[in-house]
Each structure stands twice: as structure tokens, then as C-alpha cells.
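J.: give me coordinates for this.
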Amino acid sequence: MEGFLYQATIYLAAAVIAVPIAARLGLGSVLGYLAAGILIGPVLGLVGHETHDLQHFAEFGVVMMLFLIGLELEPRALWDMRHRLIGLGGLQVGVTTLAVMAGFMALGYVWQIALAAGMTLALSSTAIVLQTLSEKGLIRTAGGRSAFSVLLTQDIAVIPMLAVLPLLALPSLGLVANPDGSLTRSSLEEDAHHTLSLVEGLPGWGVTLVTLGAVAAVILTGVYLTAPVFRFIHSARLREMYTALALVIVVGIAFLMNLVGLSPALGTFLAGVVLANSEFRHELESDIEPFKGLLLGLFFITVGAGIDFGVLLQAPGTILGMAATLILIKGVILFVIGRAFGLRRRRLMLFTLSLAQAGEFGFVLLSFSSQQQVIPPVLAERLLLVIALSMLITPLLFLLYEWLSKKMGDPATEAQEADEIDEDGPVIIAGIGRFGQIVNRLAQSSGVRTVVLDNDMRTIEVMRRFGFKGYFGDPTRPDILRAAGLEKARVLVAAMDSPAAVTQLVHYARKSRPDLHIIARAHDRRHVYELYQAGADDIVRETFDASLRAGRYVLENAGFSDYEAARLEQAFYHHDREAIRELAELWDPEVPADQNADYVTRAKELEKDLEAALHAVLSDDDEAA
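T.: From the prediction side, this is the model:
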């Protein structure tokens, strides 16, 4: 027990010290975790052999991360990504595997070893790349989405790779020489033991059926069983039960995937996609997020602590050269493929530099290759170091991307591309801030379908967390409006924060659709006149109704009855509405209002009419009484 507490204290203290320093220096949390691992492992020797075992446990953070990513992706969105998955991802895995294989064959290795090394090093680090893209706000850029597509393809590719590796086994690797010159099986093979498996010993068709059955079970459970179980848990009224259920879902699916020989990360990602439309999605996200962050941090620490500097110092030039060559080869391949798929400038740089390393699944394939006697132990040790070093270099590649972006004259973070709009409705709401969200809630709660557009990604993400669907994009762009269904919509609500953007949108919409009913948010009286001339049907000053209600409260507390105050409020509202229309006809944007004689004269007349109208209301009430 004391040993466990000591190790836990070391790992947590290292993270608490190193990560904030790295974050303050602008290096990102991943490099901080890696540096913490190097410090407590190879440098100070505070942790030892348990690091390797702990790494297998910490890899569960990657599983949880992919589950959360799946929750953010609807099945339709995943289907829309199929071209990137097959094209970008498939080409990257295939071409990189062949290129690395050719390199190892040139060094004199047989093709089986070369192919196994190529498959192992073709994979990139899902954990480091996605974590860094999220921290730097790059995950939704064109380069970030392309990188995610490749990472997802790589996770899927692990399945056939695990199936192929046993076929590459070299029996001679399992033999060792005895002192008398005889050959016997290595202890590695003797110590091999059977693990729990549902497919071991089955023919090929049986393995396929069981695997498909496991995937179907995950999908059916997510569709039909999750909701009743959540409602059952809800009846207990215990917050910790939600967390327990979320962990059961993730751990159970990962265990099932292991039983049938699939990647646990892929299985939980599939479950996340299935549950993306679930009413319990946000509950699952909030329950899993803390575990994901802690385990991912632990994983990065173990990668740093697991670097064997003894093996590195035996052949530093060879190992560092292999790591640099790997990054160069993958970088060139990614650059060519990304360019072929239309990525340019900083998008292409982000795509290239973010995926140029080896990844955590490489550790899994390398361990499996050693067990299956595909890769000799000496090479396996060196490849482990190559993978770890390339992952350690990845945060520096992101810093290189930021530097290159500045040199190109581009900002370090790329402007996010608009979402693909996959639905339409009778009402388009442009702008979902404090004004537009109330309009949207009222419409949707009344059963009216809306299409919400906003050019603030944070606002859209907050809206999605509360279960409302919205699309990121500039509502003033004609292509975005057409995609949102402007040609078929009955109502357009222009509710953006920028008065100029609202006016621009009303102008364009009225030109495109003379029959469209346009409701516009006005910043002030001058803006009302602009919108009136632009063609808005209903114009709502953002503070007018609230101010009118406050005025009513003033009257109620100044001696008027509630009924009188309400009547005066209504009279003021109708008079002001008509007055605004009249003054809009006289308003000239080229002449200041106080210098427009006709405007000033009519404004004075209307103000006297207002006083007369309010007195008439009170007189009518007195006569009625």
C-alpha cells in the first residue's frame, strides 16, 4: 500500500509541477506531461519497472477520448467523412507502410520484418494529436478535420494489422542457442499464455460472424437499451450512479472488443457515434471527461518515463537517425497526399506536421509482433525508442507549424470553415446570442423547425451542449444562406450582434426573396431606419420592449393603477411604432437627423401627438369609471 501511495504521489506531483510550466511557456500540456515522465523516470529514477504495466492502464484514456469524440459525431456526419476516411486515411496508411517497408528491406531485413515495422510505424498518435489540436483550437479547421479522418482510419486499420501479423511469424526467431550448441524455444514463447477470447480456435468464417455479432451488439445496446437503463438509474437519485453507468458502458465495450480481437478505442468510438443523438449524451460527456483527462495525462507521463536512455546511448546516432527519418518520410507522404486532396498553405502544414510521428498503437503492435516472433528483440527495443522519441518531438512540430504560419503571414490559428448544413426548415435564425436564442427557444418549443446560423463557434458549441442544433458559418454569405434553405424558407430572423451585418443580410435576403418575411434586430433608432429602407418587415429594437416594461413599472409605482399603466404602455407602443414608420420615410442617411428640417419638425409633431394620445387614454378610462 505504501509503495502504491508513493508512486501515485510521484506521478501526480510531477504532473502538477511540469504541466503548468509548459502551458505558461506556450508548449502545451502534452509536452509538459512528457517532460514530467522523463524527469521522474530516466533522469531521477523515481519510477521503475511498473511504468510499462501502468502504460497499458493509462492507454484507456485514449479509449475514453475516442468515445467522447464519437459522442460529438452523428452517424450522418461520419458517413459524410467516408471520402476522407478511405482517401486521405487509406492512402496515408498504405503508402507509409510500403515506404517504411522498402527502407527496412534496403537495410537488409527480410520482407516479413520490414512489413511488420512498416505497419507499426505507419500509425500516428491519436492521443497527442487530438489533445493538442483541441487545446490550440484547431480541431474544427480543414487541416484538423483531415488529420482526425486519418487518425480514425488508422484506428480502424489496427484490426487487419493484428490479423496479418501472425501470418508473418518467423519460426527461427523463437529459437535460441544453448551452451552445448543445441536450439530450444525461447522463454518468450514458453511464457506465452492464452488470454480470454471469443474467437480463439474458430475458423475464419466463425471469427467474422462473432466479430460482426459483437459490433451489432454494441449498436443495438446503444439504440435500445441505454435509455431504459439511464431512466432506471435516474430513479435512484444518486449522482455517482450516473458516473458508474458511464464507466460501465465504456469499460464493458472495451472488454467486449478485446474478446473478439478488435481495437477497444474503435469499439468505444462506434458506441459514441451511436449515442450521439441520445438525450443522455451530455450526461455521458460530463461523467467521462474527468477520467479521460487524468488517464491521458498519465499515459503521456508513462511514455516519457518509459524512454530507455541506456539503449539510446548504445546507438544514439542510429536511433535518432531512425526517428528523424521516420518523421521526414511520413511528412513527405502526408504533404503529397494532403496537396492532392486540396489542402493548401497552413492547412497543409497542419495536416503534415501533426501526423508525422509514430503512435501509441505502435506500442501495441510492436508488443504483439514480438510475441508472435515477427520482429527480433533487438530491433523491437530500438523501434520502441523511435516511437517514443517521435511522440516526444510532436509538440515541437506544432510549434514549428505556428512559426511557419506566422512566416506565411497567416495567423497561427486557422479560421474555421463553415459547417455543412444538412437540413432546412421554414424559419432561419441568423445569430444565436442573447437575442436570437430566445426567439429560437420559443419557436422550437412551439413545434416550429428552425435552422440556426452563427459565426461564433463557441456560441454554437454551448448551444449544442444544451441540446439545440446549430451550424457554424457567416449568415451574410450567400452560399451559407442558400445551404440553409433560403429559397424555401418562410421567415428569416436577422439577430446578429453586428448592426452592419444585420443590415447587409436584410438587403441581400430582400433582393433574393421579395416574398420572404424578414424580422430584424435593431441596435437603435437609426438602425431601425436603415433596416426599414433595406426591406425588413418587422423591426425589433433590442432594448425597446424591456425599456417599455420598465416604464410600466415606473407608472405603477408612481400612482397609476395596474390597468392604467398597462393601457398607457400599449398606447405608447402603438404610437411609437407608427411614428417610427413615418420618420423612416423622412430620414436621410447622408444628413444628420438634427439638421434634417422635415425630420425634426415631424418628430416634434409626433411627440405632441403622443402626449395627446396618452391623455386621451386616461380620459377614456375616467369616463368609463
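J.: C-alpha from now on. contacts and neighbour counts both.
T.: OK.
J.: ranges for the helices of the stretch 151-300 of the chain?
T.: Shown for the stretch 151-300 of the chain, the helices assigned by DSSP state H, counting those that start in this stretch span residues 187-190, 204-220, 226-234, 239-259, 264-274, 281-305.
J.: okay, these, which one's buried deepest?
T.: The highest average neighbour count among those, using mean count of other C-alpha atoms under 10 Å, belongs to helix 264-274 at a mean of 26.
J.: for it, name the packing helices and strands.
T.: When contacts are defined as 3 or more C-alpha pairs under 8 Å, 6 or more residues apart in numbering; DSSP states H and E, helix 264-274 sits against helix 60-71, helix 142-164, helix 204-220, helix 239-259.
J.: here is the second sequence; please produce its structure so I can put it next to the first one:
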Amino acid sequence: MTDALLLTFVFLVAGVISVPIASRLGLGSVLGYLLAGIIISPLLSLFDVNIVSIQHFAELGVVLMLFLVGLELNPKKLWALKSKLFGLGGGQVVLTALLIMAAGMLLEQEWRTSLAIGLILALSSTAIVIQTLTEKGLMKSDGGQSSFAVLLAQDIVVIPMLAFIPLLATPELITALSHSSDVAQAGNHSDSVSLVAGLEAWQTALVTIGAIAVVILSGRFLVTPIFRFIAVAQLRELFIAAALMFVIGTTLLMSLVGLSPALGTFLAGVVLANSPYRHELESDIAPFKGLLLGLFFMTVGAGINFSLLFSHFPSILGLTLGLIMVKATTLFILGRIFSIRGSNKWLFALGLAQAGEFGFVLLSFTVSNAVISQEVADILLLVVALSMLLTPMLFILYDRVIAPRYATDQTVGTQDDMPDDNKIIIADLWTNGQHHRQPFTIGRLSLDRD
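T.: Got it, this is the predicted structure:
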């Protein structure tokens, strides 16, 4: 109990101190959390803390974030993104994977290993990108919507990746892995539970489709009656518990059938986008999302292997910068092809130029399936972490260098431009429970019937 409290206190102190400082310096909260993790990493090593297990728990923050994003998108809006989802997102994954595969082969990696590396590094960080775009108010921009479409396409692509990567196993690594597993199996057993373990392909497909159907039907027919029943008690904590129950239950179901939990909860959010309790779900889950995302970013910073980093610093830094340049160039070209204009194409290219948090999972998956050696995977883990660490710097570059150059192209409307039939919203101001009698004008807004 004491150890858990001490560990919780350390993470909270690190976040509370570093994030406001980083925000004041214009670095953003994500970089603040990453730096906080780096600062406390020696202390965590002293306490012999298992960073990986904490990171797996903190990934629930990514799941909650995508659920909230899904709540903002009804099926009609999602369908409007189909061209960007399949064309832009699919094109990004294929082109980036092929370019990185070619680079890996030039570095004398076997083609199957190079292809696996390309697929893994083609993914971007959903957590960092969406969190940063939301903080900066860029989520609704063309660059933000295009970035979201690509991230969603990447989450979808992860599913066939998990089925395809084991086919890239190399004979040498298979022999080495079987020998090491025979040695390590003395007294070890796996306690993971799966609904698709040992099933044939068609049976797995049926179970997967059934799980998706359960999520859709539950969101459509069960959630609203459950919340209506809970509303009778008039206890806010029950609403919070029910919201978390639904999201965690969806995450668990997706994990049991081998699907991406983030993708499953996003689908659940889309199903509930038209629910009368959408705003309650959003307000109840948002604080947990923020705390868990902060914890996730701190574990990324704390998980950096500095001894390996410093011993191979020039090569790891070169690989990281090379990855960012390859992805940014590919994204920039695709942005021009898909008519992303002005500063938005730079936002799109720079924002998605890093590797993603799912790379940690996939690298471990490739090692266990004899696709990538442990030595190569350790270096790639540092490349993934370092690219995520540099991402806030890319957003700062966009904010301070690129966006101002396009500012003159932005037309900012004034009150004189507004039609006379626009509505005026008047609201009373409440501060600390006291009513200010003088009303104030929020602004003149055109009300949308939708």
C-alpha cells in the first residue's frame, strides 16, 4: 500500500510541477509530461518500478481519448471522411512502409525484417497528435481532420498487421527463439485469456464480427436505458461508474478477440454520438482521459534506455531524424495530392511525422514471433520514443515559423461581415455560486439546426 501511494505521489508531483512550466514556456503539456518522465526515471529505477506494466495500464488513456473523439462524430460525419480515411490514410501507410523497407534493406537488414520495421514505423502517435491538436484548437481545421483520418486508418490497419507480421518470421530467429523459449519455459506459463485462441480463421472472423456487433447493439439499445435507470438515484458518481464500465467493458471485449481496443472504443463512441447522454459521457470521462494520458506520456519518457541511447547516440539520432524526414515528406506529398492547402499541409506533414505508441506493442510482438531480433528491437524502441519526444518541437516549429507566414492568407471575419439575421446569445454570469445581475453578450453566432 505504501509503495503504491509513494509511486502515485511521485507521478503526480512530477506532472503538477513540469506541465505548467512547459506550458508557460510554450512547449505544450505533452512535452511537459515527457520531460517529467525523464526526470523521475532515475528514481523509478531506484524503486525497481516496472515501467512497461504501468504503460500498459496508462494506454487506457488513449482508449478513452478515442472514445471521446468518437462521441464528436456521428456516422454521417464519419462517412464524409471516407476518401481521406482510405485514400490518404491507406496511401500513407503503404508508401511510408515501402520507403522505410527500402532504407532498411540499404542498411543490410533482411527484406522480411525491413518490411516489418516499415509497417511498424508507418504508424503515428494517436495520443500525442490528437491531444496536441485539441489543445491548440486545430482539430477542426483541414489539417486536423486529415490527420485524424490518417490516425483512424492506422488503427484499422493494425488488425491485418497483427495477422500478417508472423508470416515474416525468419528461420534463423525461429531457431534462436525456440531454443530460448525452451530454456525460459521452466515454471513459466501464460495467464492471458483470449476468445479466439486455437480457433480456425473463419471461426476467428465470426467471433470478431460478433464482438463488433455486440458493441454496436449495446451502444444503440442498452446504454440509454441504463443511464435512464441510473438517473433515478441522482448520484453523479453512478454516472461516472457507468461510463467507465461501458468503455472498459468495450476495451476488454476488443482485447479478448484480438482487436485494437482503441478502434473498438472509437466505434462505441460513434454509435453513441447521437445519444441524449452524450454530453454526460463526455464530461464524466474527460478527467480520467487527461490523467491517464499524462501518465502514459510520463511512462514513455521514463522508459527511455539512456545507457543504450548514449552508447549509440549518433546512429539512433540519425535514424530518428531520418524517420521524421521520410514520413514528413511522404505526408507533404500526399497532402498536395489530396488538396490540403496552405499551412494545413505543413500541420498535416509535421504533426504525423513521428512513430506511434503502438510501436512499443508491435516491436514486442515481432520479437516474440521471430521477425525482428531483440537487439534491433531495442534500438527501434529508442527511435520510437525519441521521435515522440521530438514531436512537440515540430508543433512549435509549425506555430512559430510556418503558421505566421500563412496568417495573411487567413480571412478573419468581423462583426460587420455577419448577416443581420444572426442570433444574439445572452447569458448570465455565475462566479463561485454568486449571480451577477448584469448580463453579458457572448457573441453573435449563426445557429445550426443540426
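J.: overall similarity of the pair, as a TM-score.
T.: The TM-score (TM-score structural alignment, normalised by the length of structure 2) is 0.90; 430 aligned residues with a C-alpha RMSD of 2.6 Å.
J.: export the helices and strands packed on helix 264-274 of structure 1 to TSV and tack on distance to T9 of structure 1?
T.: Formatted as TSV, those follow (distance: least, C-alpha to C-alpha, whole Å):
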stretch	distance to T9 of structure 1
helix 60-71	19
helix 142-164	33
helix 204-220	37
helix 239-259	24
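J.: closest to L275 of structure 1 out of those?
T.: Nearest to L275 of structure 1, of all those, is helix 60-71, at 6.1 Å by C-alpha to C-alpha.
J.: tell me which residues are up against the closest one.
T.: Residues outside helix 60-71 of structure 1 that contact it (C-alpha atoms under 8 Å, 6 or more residues apart in numbering) are 126-127, 250, 254, 264-266, 268-276, 281, 285, 288-289, 291-296, 299.
J.: hmm, try it at 7 Å
T.: The contact list for helix 60-71 of structure 1, computed with C-alpha atoms under 7 Å, 6 or more residues apart in numbering, reads 127, 264-265, 268-273, 275-276, 281, 285, 292, 295-296.
J.: nearest to A566 of structure 1, of those residues?
T.: Distance to A566 of structure 1 across those (C-alpha to C-alpha) is lowest for R281, with 44.8 Å.
J.: what do we get in structure 2 for that closest one?
T.: Counting by TM-score structural alignment, R281 of structure 1 lines up with R278 in structure 2.
J.: go on, A315 of structure 1?
T.: Under the alignment (TM-score structural alignment), A315 of structure 1 pairs with H312 in structure 2.
J.: its match - how many residues pack around it?
T.: Per other C-alpha atoms under 10 Å, the neighbour tally for H312 of structure 2 reads 12.
J.: cool, F9 of structure 2 as well?
T.: Using other C-alpha under 10 Å as the criterion, F9 of structure 2 is surrounded by 12 other residues.
J.: do S172 of structure 1 as well
T.: S172 of structure 1, neighbours per other C-alpha under 10 Å, totals 12.
J.: tell me the contacts of it?
T.: Contacts for S172 of structure 1 (C-alpha under 7 Å, 6+ apart) come out as none.
J.: tell me how far it lies from L586 of structure 1.
T.: 96 Å (C-alpha to C-alpha, to the nearest Å).
J.: could you do Q314 of structure 1 as well?
T.: Q314 of structure 1 is 87 Å from L586 of structure 1, where distance means C-alpha to C-alpha.
J.: so what does L397 of structure 1 match up with in structure 2?
T.: Counting by TM-score structural alignment, L397 of structure 1 lines up with L394 in structure 2.
J.: these two touch, right, that match and L350?
T.: Yes. The pair L394 of structure 2 / L350 is scored as a contact, 6.0 Å apart, by C-alpha atoms under 7 Å.
J.: who has more neighbours, the two?
T.: Remark: of L394 of structure 2 and L350, L350 carries more neighbours, 24 against 18, as counted by other C-alpha under 10 Å.
J.: map the more buried one onto structure 1.
T.: Going residue by residue (TM-score structural alignment), L350 of structure 2 aligns to L353.
J.: among the helices and strands packed on helix 264-274 of structure 1, which is nearest Q416 of structure 1?
T.: Using C-alpha to C-alpha, those put helix 142-164 closest to Q416 of structure 1, at 7.3 Å.
J.: now the angle between helix 60-71 and that closest one, please.
T.: 120 degrees (axes from the mean of the first three to the mean of the last three C-alpha atoms, to 10 degrees).
J.: what residues sit buried inside helix 142-164 of structure 1?
T.: Using 16 or more other C-alpha atoms under 10 Å as the test for burial, helix 142-164 of structure 1 gives 142-158, 162.
J.: which one of the helices and strands packed on helix 264-274 of structure 1 lies nearest to A106 of structure 1?
T.: Smallest distance to A106 of structure 1 across those (C-alpha to C-alpha): 22.1 Å, for helix 142-164.
J.: tell me what the closest one is packed against?
T.: Secondary-structure packing of helix 142-164 of structure 1 (3 or more C-alpha pairs under 7 Å, 6 or more residues apart in numbering; DSSP states H and E): helix 345-354.
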